[in-house]
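K.L.:
Build me a model from this:
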Amino acid sequence: MLGTRMSAFLKLSKRDLKYDFPASIVVFLVALPLCLGIAMASGAPLFAGILTGVIGGLVVASFSGSQLSVSGPAAGLTTIVYGAIQQLGAYETFLLAVVIAGIVQLVLGIIKAGMIGNFFPSSVILGMLTAIGITIILKQLPLAFGMTGAHAFELEDGGGIAAFKDTVFAAVNLGAAVICFLSLAILIYWPSIKGLNKLPAPLAVVIVGITLGFAFQGTPFALTIGETHFVAIPTVSSFEEFTGLFIFPDFTQIVNPDVWMVAVTIAVVASLETLLSIEAVDKLDPFKRVSPTNRELVAQGVGNMTSGLLGGIPLTSVIVRSSANANSGGRTRQSAILHGIWLLLAVLAIPFVINLIPLACLAAILLHTGYKLAKPALFKSMYGKGLDQFIPFIVTVIAIVATDLLKGVGIGILVSMFYIFRANIQNAFIFDFTKDPETDDQADSKVVITLAEEVTFLNKAAIQKQLYDLPKAVKSVTINGRNSKFIDKDVIEVIKDYEQNALSKGVEISLIDIAYKKQPQKNFKWSKKEVLES
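P.N.:
A predicted model of the protein is given here:
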């Protein structure tokens, strides 16, 4: 009975398995290096990246209502995770924040807050993603050149750039640099090569990196084996060793305010990234299915709670793996679930192969990911949308890179609000100036000012300036408030004062429905009598 209910809940389909199975292989091949690379960029254990990918496949996909979305560790959270681990001082304390973030997401889903993404300006969200891309690029440059330890570029908590410290050309490893730049070339050009592009570009990068890692031994390009140039996930030979890989949260830090601040930050950013990804994935769906956003928040909450309890890093719905799923012919959530199974089998069965992957390969994948988030075409596109979109966007980018993500987003929202207020002020009324139709004489000109639907104190200055700047030749002024649902008392006072001033100068003035109107109540019910009368 339980198995039947679970099967019905997951809605597994044998009919779609022939599409989902090959798609799951492609998603697995794309996800494996990304899970490792994102964990590395986040300053977390590499096993945590694989574990998070497994949870994204097995747990999140089981609860999600999206058929094509794939969840796992997200590049967009790397700066937050890196800064949070440094700030909290212990990985176990950070895991507690991940658990709490999952609970927050679960509550958001239950209270139906799936529309939360609509309350953030798109220019700020794009600026946030662009800044994350720039930070990822700067953070991976040392590994791209084989510089580790003291030769790495220092990063402030949250992702801002402090300085390039102790970086000397002698520290560059030529082998790592060759592998990285060759990997970048593969990532860029491989998808356009017919025949070869059936093999995912990230997998080709891994194969080439492992091959060159062996070929360079004994040459000036050699990578140092057993130190910091290769992936190093633990190999297990027993169930006890496998269970020993899991790290558990430190619940004694539950009263630590920093833990709660990190948790809320992760919950908000992860939810936003998930909702944006879900919207994009639905557009890729050939069947045009619409994913339930509230249910997705619940699924992400359960996933992050599980990840934090077992030692993983935060996860979201991720567009790169999701688009690979859609483009590979995936039909249902089975492909995402199966990709989680393949990740688990890989870490159990072939960890020795994974440990042959040079870190320069992962750096190349993340550099490519960062570039896609912050490509120059995006800056051009935002500039073309006007300064009211471009300035909040560029301010958000600069603020996040210079400080941290939370402060940067806050600054971006404040700048965006300035443009919203300015637009509200400028749209306070419609001004219509007409001359005498027969003589075209300005002495007989008339002015009609039609007020907007909502006229607040913010519009006071604009209306006052317009009224007192009217040409002296104007002999008739009409101010129409019939379409207004609300007119602020301050605005009415300005209009009444102008009326007295105009009458004293012999100007004919007409006020239509200019009176204080209360803000309309949002929650009301029509009576049966009112419905019939309307």
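K.L.:
from here on, contacts and neighbour counts on C-alpha atoms
P.N.:
Noted.
K.L.:
what's the burial count for I391?
P.N.:
20 (other C-alpha atoms under 10 Å).
K.L.:
and it, how far is that from V124?
P.N.:
I391 is 10 Å from V124, where distance means C-alpha to C-alpha, to the nearest Å.
K.L.:
to compare against the first, here's another:
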Amino acid sequence: MFKYLKNDLPASIVVFFVALPLCLGIALASGAPLFSGLIAGIVGGIVVGALSGSSVGVSGPAAGLAAIVLVAIDQLGFKVFLSAVVIGGVIQILFGVARLGIIGYYFPSSVIRGMLTGIGIIIILKQIPHFLGDDDDPEGDFAFFQVDGENTFSEILNAIGDPSLGPTIIGLISLALLILWSNVLSKKGKFFELVQGPLVVVVVGIIYYVFTQGTDYGITEAHLVSLSEDRNTEGLLTNFVTPDWSQAFTAPVLITAFTIALVASLETLLCVEATDKLDPAKRVTPTNRELLAQGAGNIVSGFIGGLPITQVIVRSSANIQSGGKTKASAIIHGFLLIASVAAIPFLLQKIPLSVLAAVLFIVGYKLAKPSTFKAMYDGGWTQFVPFMVTVVGIVMLDLLKGLALGLVVGIVIVLYKSYKNSHFLHKENDDPTDGKVKMTLAEEVTFFNKGAILKELDGLPENSFLELDVRKTRYLDPDIIEILEDFAFKAKQRNINIKLVSERGIVENPPSYIEFFRFRPKKETA
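P.N.:
Have a look, this model is predicted:
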């Protein structure tokens, strides 16, 4: 695991700087104590990182669960909610034992790419106010419509209309440094490969804050990272909360637990699929083991006062983009969270939020590159439409609704293509007056193909000749057989001769398709 420590250590530092504000922000967006977000990040890095079979995936509190957690805490109270998190972890382990990890493979690649792109766009949009020094909304709040009546774009317009000078200046400096580091300096030598740009801009941001205090270009505490609501960090690592089990087996708690388990598992499996696509080594994560690891992580997190955990694409993509090779990166980032909270909380609270926004701009851009849109467009409308529906749904609604919309559109397209591709129809020769038509049925023909086949049969001209080839067909739905039976009657009236070609031979104008296919021998497979 430590074979590639020279790659994993710098990547873990980048992931740490990405994870810290998101852990705090998601806790705020969830209506939970801020420290619960840090606990979830630590457990996601160390516990899940150690148990997971993913080499580059990073787990922690997820923005996609924020709305569910917010409602649950409001209804149950935080301590009772923690019992639901623990029970949800147990349910996830049962999912893994039942080998339900295969669910994630049934999502089209266009929807997965749409998820990555949508999250990248959200990251950029949500960080613009922080970049300009407007830090009223919690970090990690990825919902388009917010509880204060504003929405993503109105918040951006508000920030543009009243920017803060100090945060904007250091944000622009940080963004320029990151671009320079990535595109120019990283190619100049080993030092620039080892020392990552995000670490550099964080140090520059702290220095800027210290030296500009009291000036017109300074940054106030409101624009800095905050580890607690009152900025008091004494005894921070001892503020653990344990679950209240008094209502553990009541309907509201069990429903909440199952919802957390189901949504967290689905998000994890989708992120696993997306992360495996981003992994340069193209390693495949064992999904059932991932569910077991996530379940164990949620049990631990719930027991000590943390939020529910999933594998998170933002941190995972940051890990990959920063050169992470093994799970050591995720584990080390968990220990860095502990060390930072325990040893240097005063220093962390001097990091300008606009610097972290600049870091996340780069992460978001790499997820939502213009080249991705072009590639999906070049792939045809069957790829581009579900991709765009997923992107727009995630940006305008939320992660789960966007995924659901993309999946529905993907399913509709599959059904449409099945409708179109149930058979192949072509003329025997180039003479349009010849009247010979050959129809070859596909390997599996279901009731979804009724409309397409019926349309083609009804479109045959009178006095024509139809050759129906079913030699490749392994399954023929009874509904299709009934269509053929009805067409045989119509064919006699329209003087259409039918030649049925099957494994049993050739039959001219069979008297009964139902009887023919009922006794048709199945082809043996090797």
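K.L.:
now what about the TM-score between them?
P.N.:
Remark: TM-score between the superposed chains equals 0.81 [TM-score structural alignment, normalised by the length of structure 2]; 490 aligned residues with a C-alpha RMSD of 3.6 Å.
K.L.:
how many neighbours does the aligned residue in structure 1 for L269 of structure 2 have?
P.N.:
Alignment note (TM-score structural alignment): L269 of structure 2 maps to S271 of structure 1. S271 of structure 1 is flanked by 30 other residues according to other C-alpha under 10 Å.
K.L.:
helix or strand right after the helix or strand that contains S271 of structure 1?
P.N.:
In the assignment (DSSP states H and E), S271 of structure 1 maps to helix 257-284. Per DSSP H and E, the first helix or strand lying C-terminal to helix 257-284 of structure 1 is helix 293-310.
K.L.:
Which part of structure 2 matches that following helix?
P.N.:
Taking TM-score structural alignment, helix 293-310 of structure 1 hits residues 287-304 over in structure 2.
K.L.:
In structure 2, what stretch matches stretch 350-369 of structure 1?
P.N.:
Taking TM-score structural alignment, stretch 350-369 of structure 1 hits residues 344-363 over in structure 2.
K.L.:
what's that stretch in contact with?
P.N.:
17-18, 21, 120, 123-124, 127-128, 130-133, 167-168, 170-172, 174-175, 178, 198, 201-202, 205-206, 209-210, 219, 221, 223-227, 231, 233, 314, 317-318, 340 (C-alpha atoms under 8 Å, 6 or more residues apart in numbering).
K.L.:
same check, this time on stretch 99-116 of structure 1
P.N.:
Contacts for stretch 99-116 of structure 1 (C-alpha under 8 Å, 6+ apart): 260, 263-267, 271-272, 275, 293-309.
K.L.:
And these, which of them are buried?
P.N.:
Among those, those classed as buried by 16 or more other C-alpha atoms under 10 Å are 260, 263-267, 271-272, 275, 293-309.
K.L.:
about what we covered before: among the contacts of stretch 344-363 of structure 2, which are in helices?
P.N.:
17-18, 21, 120, 123-124, 127-128, 130-131, 167-168, 170-172, 174-175, 178, 198, 201-202, 205-206, 209-210, 314, 317-318, 340 (DSSP state H).
K.L.:
Generate a ChimeraX selection restricted to the buried subset of the residues you listed.
P.N.:
A single ChimeraX command selects the buried members of those (16+ other C-alpha under 10 Å):
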select :17,18,21,120,123,124,127,128,130,131,167,168,170,171,172,174,175,178,198,201,202,205,206,209,314,317,318,340
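K.L.:
all strands for structure 2, in order.
P.N.:
Taking DSSP state E as the test, the strands found in structure 2 are 59-61, 309-311, 423-427, 436-441, 444-445, 465-469, 475-476, 497-502, 505-508.
K.L.:
right, so of those strands, which gets closest to L454 of structure 2?
P.N.:
Checking the strands of structure 2 against L454 of structure 2 by C-alpha to C-alpha gives strand 423-427 as the closest, at 11.2 Å.
K.L.:
Run through the residues that contact the match of L269 of structure 2.
P.N.:
Q105, L297, Q300, T316.
K.L.:
Distance to A502 of structure 1 added to the residues you listed, as TSV?
P.N.:
Listed next are those as TSV, based on distance: C-alpha to C-alpha, whole Å:
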residue	distance to A502 of structure 1
Q105	59
L297	59
Q300	63
T316	62
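K.L.:
which pair in the residues you listed spans the largest distance?
P.N.:
Q105 and T316 (11.0 Å).
K.L.:
More neighbours: which of the two?
P.N.:
Ranked by neighbour count (other C-alpha under 10 Å), Q105 of structure 1 and T316 place T316 first, with 34 against 31.
K.L.:
distance of F28 of structure 1 from G209 of structure 1?
P.N.:
18 Å.
K.L.:
hmm, I was thinking of F216 of structure 1
P.N.:
10 Å.
K.L.:
Aligned counterpart of T440 of structure 2 in structure 1, please.
P.N.:
Match for T440 of structure 2 (TM-score structural alignment): T450.
K.L.:
ok, now F211 of structure 2?
P.N.:
Match for F211 of structure 2 (TM-score structural alignment): A215.
K.L.:
Its match - how many residues pack around it?
P.N.:
Neighbours of A215 of structure 1 using other C-alpha under 10 Å come to 14.
K.L.:
With Y371 of structure 1 instead?
P.N.:
Neighbours of Y371 of structure 1 under the rule other C-alpha under 10 Å: 16.
K.L.:
right, and it touches A131 too?
P.N.:
No. Using C-alpha atoms under 8 Å, Y371 of structure 1 is not in contact with A131, being 10.6 Å away.
K.L.:
Quick check: the gap between the residue nearest the centre of structure 1 and V104 of structure 1.
P.N.:
For structure 1, the residue nearest the mean C-alpha position is E273 (3.4 Å; C-alpha atoms, centre = their mean). From E273 of structure 1 across to V104 of structure 1, the span is 15 Å (C-alpha to C-alpha).
K.L.:
next one: A176 of structure 1
P.N.:
In this view, A176 of structure 1 and V104 of structure 1 are 41 Å apart by C-alpha to C-alpha.
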